[in-house]
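**Q** with the input below, show me the fold.
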Amino acid sequence: MNRFEEKTIGRKSIYEGKIISLRVEDVELPDGKTAQRELVDHPGAVAIIAITDDEKILLVEQYRKALKRSLIEIPAGKIEKGENPDVTALRELEEETGYRAKQFSYLQSFATSPGFANEIIHLYIAKDLFKIEHPAKGDEDEFIHLMECTMAEADEMMADGRIFDAKTAFAILYAKKLLKN
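**A** Predicted coordinates:
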């Protein structure tokens, strides 16, 4: 048992949505006092560092309603119920970029917002990319623009705020390290 563990003593479901659910838990703290935690359940997601033969990375631009702006991100998507993250990653790469990869491997997983959500993103790398003539269709409510950029261009986009989300910034830093080796 973790010495900082918070024991759940009560739970109330607030919302059950298509992607997330929200609950409030009453917890007993390590010092015996109680507190409430507002928690988001998320099925998890994948993200892909897709690197072209000339060492550019594939990025997608899309509007994010929660932030009321467009962001430039690495290809990514939600894991469907019962779906293996490896399958999700291959599907999302094809749907969002129109590419498949001859070299495709898992890198690592990380939490996005552990203070209130259990979302885990599984990060993959895709190399030896090839374009597909008839790629799988993406979500009908998803509008994206595919782009390629160098690492220097990605750094510039992080500096000026066009790349603003943590998964993409993390992935770009990871990719820079991989490309040096």
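**Q** when you work out contacts or count neighbours from here on, use the C-alpha atoms and nothing else.
**A** Will do.
**Q** and the gap between Phe104 and Lys131?
**A** Distance from Phe104 to Lys131, counting by Cα to Cα, to the nearest Å: 15 Å.
**Q** what does Phe143 give?
**A** With Cα to Cα as the criterion, Phe143 and Lys131 are 19 Å apart.
**Q** before we move on, what about Ala76?
**A** Remark: distance between Ala76 and Lys131 (Cα to Cα) = 18 Å.
**Q** more neighbours: which of these two?
**A** Ala76 (26 against 12; other Cα atoms under 10 Å).
**Q** this one next, for a side-by-side:
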Amino acid sequence: MKKFEEKTIHTEEIYNGKIVQLQVDDVALPNGKSAKREIIKHAGAVAVIPITKDNKIVFVEQYRKPLEKSIIEIPAGKLEEGEKPEITAIRELEEETGYTAESLSFVTSFYTSPGFADELMYIYITDELEKLETPVKGDDDEFIEVLELSLEEAKKYVEEERIHDAKTNYAILYLHALGMK
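**A** Below is the predicted model of the structure:
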């Protein structure tokens, strides 16, 4: 038995969309009582920390409806069924930024919101960017502006809450810890 394990008694599917599925589980708690757990199922996602040859970080700015505002983020996207994270990372980099990379290095992975979702995010880094001659068409419902910022500029945007999501804050802390200037 896993420490503090909650055994599922019953699962009710509430919603099955193209990005997430919502279910409500009735669970048996370790103390013998029961509870309900609202759970978001997600295929997983990737993000890329792209560094240009002149030591700038490539970001994208886009409107995030749940937040009702635009924020600046590192390029990221959802894993497609059966797709390896490295492939997703290159695809999202190309679609969102107009850059590609011959190789990526895996940095880490983490659960984005384990209290209610199973989304696992993979983070990659590359400093081998090449501008695509012909841009790759992105999603029809995605409107993006590409920005290239120094680490110091990115830190300022964190203070101003223009950069305000976990994956991008992680990327900035990671680059700072590496000693990027």
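**Q** mean shift of the helix or strand where Val107 of structure 2 lies relative to structure 1?
**A** Using DSSP states H and E, Val107 of structure 2 maps to strand 105-111. Following superposition, strand 105-111 of structure 2 is found to deviate from structure 1 by 0.9 Å on average (mean Cα distance after the TM-score superposition for structure 1).
**Q** what comes up buried for that strand?
**A** By neighbour count with 16 or more other Cα atoms under 10 Å, strand 105-111 of structure 2 contains no buried residues.
**Q** which helices and strands does it pack with?
**A** Packed against strand 105-111 of structure 2, as judged by 3 or more Cα pairs under 8 Å, 6 or more residues apart in numbering; DSSP states H and E, are the following elements: strand 120-126.
**Q** past the strand it packs on, which element shows up next along the chain?
**A** Scanning onward from strand 120-126 of structure 2 (DSSP H and E), the first element met is strand 129-131.
**Q** neighbouring contacts of that following strand?
**A** Outside strand 129-131 of structure 2, the residues within contact range by Cα atoms under 8 Å, 6 or more residues apart in numbering are Pro50, Ile51, Thr52, Lys53, Gly98, Tyr99, Thr100, Ala101, Glu102.
**Q** just stretch 40-49 of structure 2 next, same as before
**A** Defining contact as Cα under 8 Å, 6+ apart, one finds that stretch 40-49 of structure 2 is touched by 19-23, 57-58, 74-81, 85, 88-89, 93, 116-126, 167, 171.
**Q** and if we set it to 6 Å?
**A** For stretch 40-49 of structure 2, contacts defined as Cα atoms under 6 Å, 6 or more residues apart in numbering pick out 20-22, 75-79, 89, 117-125.
**Q** and it, how far out from the chain middle?
**A** The chain centroid and the centroid of stretch 40-49 of structure 2 are separated by 5 Å, computed with Cα atoms, centre = their mean, to the nearest Å.
**Q** what segments of structure 1 are strands?
**A** For structure 1, applying DSSP state E gives strands covering 7-16, 21-28, 34-41, 45-50, 57-64, 69-73, 76-78, 99-111, 120-131, 144-149.
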